[in-house]
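1. just to be clear, the model below is a prediction. Sequence and coordinates:
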Amino acid sequence: MRIISGQFKGRKLQAPKHLPVRPTTDMAKEALFNILNNTYYFDELSVLDLFAGTGNISFEFASRGTTQITAVDAHYGCIKFINQTAESFGMNIHTVKSDVFKFLTQSHGKHTIIFADPPYDFPQESFNKIPQLVFENDLLEDNGYVIVEHSKHTNLSALENFSHAKNYGGCVFSFFEK
């Protein structure tokens, strides 16, 4: 995986092989960030990266100038890799080792972008729970998006606050807003 744009453009990141992750493909990530680039100034964002895994999405935001980034993952190895990589690049990424659903029920801060990349084999109820908890706990700023990455076999369009979806190969980004 690589950083697509910004200060660290072209830097390749090699995560340890033993991490239980499926990083967002470069093609899908580039398409997502092109959408966001037309809507936001990255240096003004507050980002919450759920199921952060390798930190791929967090690093892309940081490379583009975002300084308020929180990455949440339950796996110690993922958090360790994100911390080490962020430190080596001088990036300001706050990490939290936690179950995402527990974090969402206990969190109090608001974010402009809440990105979630859960395992593609999650049950439908678990996917549904992500935007539900965000809106129940008022974690999204008024002009923000909740973006859930999932496979084309999962459909989130019937959920409350669903806005639209973008398909990139086998990857789908579902957008939710107030």
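-> Noted; the coordinates are in hand.
2. could you use CA atoms for every contact and neighbour count after this?
-> Will do.
3. can you tell me the SS state at the residue sitting nearest the centre point of the chain?
-> Centroid-nearest residue in the chain: Phe115, 3.1 Å away (criterion: Cα atoms, centre = their mean). Using DSSP: H, G, I helix; E, B strand; the rest coil, the structure places Phe115 in strand.
4. what of His18?
-> Strictly by three-state DSSP, His18 counts as coil.
5. that one: neighbouring residues, count only.
-> Neighbour count of His18, defined by other Cα atoms under 10 Å: 8.
6. look up how far Gly77 lies from it.
-> Separation of His18 from Gly77 (Cα to Cα, to the nearest Å): 8 Å.
7. now do Ser58
-> Taking Cα to Cα, one finds Ser58 at 16 Å from Gly77.
8. now do Glu160
-> Distance from Glu160 to Gly77, by Cα to Cα: 34 Å.
9. alongside the first one, take a look at this:
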Amino acid sequence: MRIISGEFKGRRITAPKKLPIRPTTDMAKESLFNIINNQYYFEDVSVLDLFSGSGNISYEFASRGTENITAVDANFGCIKFINETAESFDMQIQTIKSDVFKFLEKSRTKATIIFADPPYDFPVEEFSKIPELVFKNDLLEVDGLLIVEHSKHTDLSHLINYSHSKSYGGNMFSFFKGETSDEEE
């Protein structure tokens, strides 16, 4: 995998083969970050990277100037790899080793962008817990965005606060929106 843009553009990151990961493809990641770039200033957002795996998405945000990044994964090897990689690039990425669902149940930290990349073979019921917990516990900032990556064979359009989906090859991103600043006026 490589970093697409920003300070570390073009840098390759090679995760150990033993990690249980499926990094987001470069094509899908580039498309996703083009969408995000049209809505936010990377320096101004806070990011929660759930099921962070290799840290691929966290590194991309950090390379683009985001300083408030939290990566959550249950696998110790993934957390260790993210810590080592972030340190080698001098990136500010906080890591938390936790089951994502337990983390979402207990966390009270809000983020502008919450990105979740659970295993593609999750049943829809497991996918549905992500927006359910994010919105129930008010973890998304006003005008924030929850993005869930999944297989094109999984339909999340029936879930709470679903906005739309974008497909890139076999990858799909579903976008969920909560409260907007327009609603406060």
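-> Done, it's in. This structure is a prediction, so every number in the text was calculated from the model and none was measured.
10. neighbour count winner among Glu160 and Gly77 of the first structure?
-> Gly77 (18 against 14).
11. ok so that one is a helix residue?
-> Yes. Under three-state DSSP, Gly77 of the first structure falls within a helix.
12. surely it touches Leu19?
-> Yes. Using Cα atoms under 8 Å, Gly77 of the first structure makes contact with Leu19 at a distance of 6.5 Å.
13. quick one: map Thr39 of the first structure onto the second structure.
-> Thr39 of the first structure maps onto Gln39 in the second structure, with residues paired by TM-score structural alignment.
14. ends of stretch 54-69 of the first structure, what's the gap?
-> OK, stretch 54-69 of the first structure end separation, Cα to Cα: 14 Å.
15. same question, stretch 144-164 of the second structure
-> Rule used - Cα to Cα; the end-to-end distance of stretch 144-164 of the second structure is 14 Å.
16. what of stretch 8-28 of the first structure?
-> First-to-last residue span, stretch 8-28 of the first structure, Cα to Cα: 18 Å.
17. so who does Ala74 of the second structure touch?
-> Listed by Cα atoms under 8 Å, 6 or more residues apart in numbering, the contact partners of Ala74 of the second structure are Phe51, Lys97, Ser98, Asp99, Val100.
18. now, among those, which is nearest to Thr109 of the second structure?
-> Taking Cα to Cα as the measure, Thr109 of the second structure lies nearest Val100 of those, at 13.6 Å.
19. and Thr112 of the second structure, how close does it get to Val47 of the second structure?
-> 6 Å.
20. in terms of neighbours, single out the busier of these two.
-> For Thr112 of the second structure versus Val47, neighbours defined as other Cα under 10 Å are more numerous around Val47 (28 against 20).
21. so which elements touch the host helix or strand of that one?
-> Using DSSP states H and E, the element containing Val47 of the second structure is strand 46-50. The contact analysis (3 or more Cα pairs under 8 Å, 6 or more residues apart in numbering; DSSP states H and E) places strand 46-50 of the second structure against helix 56-63, strand 68-73, strand 111-116.
22. please work out which residues of the first structure line up with the first one.
-> Pointing back at helix 56-63 of the second structure there. So helix 56-63 of the second structure sits over residues 56-63 in the first structure, by TM-score structural alignment.
23. the closest residue to Ile130 of the second structure other than its chain neighbours: how many residues sit nearby?
-> In this structure, Ile130 of the second structure finds its nearest non-sequential neighbour in Phe101, 7.4 Å apart by Cα to Cα, 6 or more residues apart in numbering. Other residues within reach of Phe101 of the second structure, judged by other Cα under 10 Å, total 17.
24. ok, the counterpart of Glu30 of the second structure in the first structure - how many residues close by?
-> In the first structure, Glu30 of the second structure lines up with Glu30, judged by TM-score structural alignment. Look at Glu30 of the first structure: counted by other Cα under 10 Å, it has 16 neighbours.
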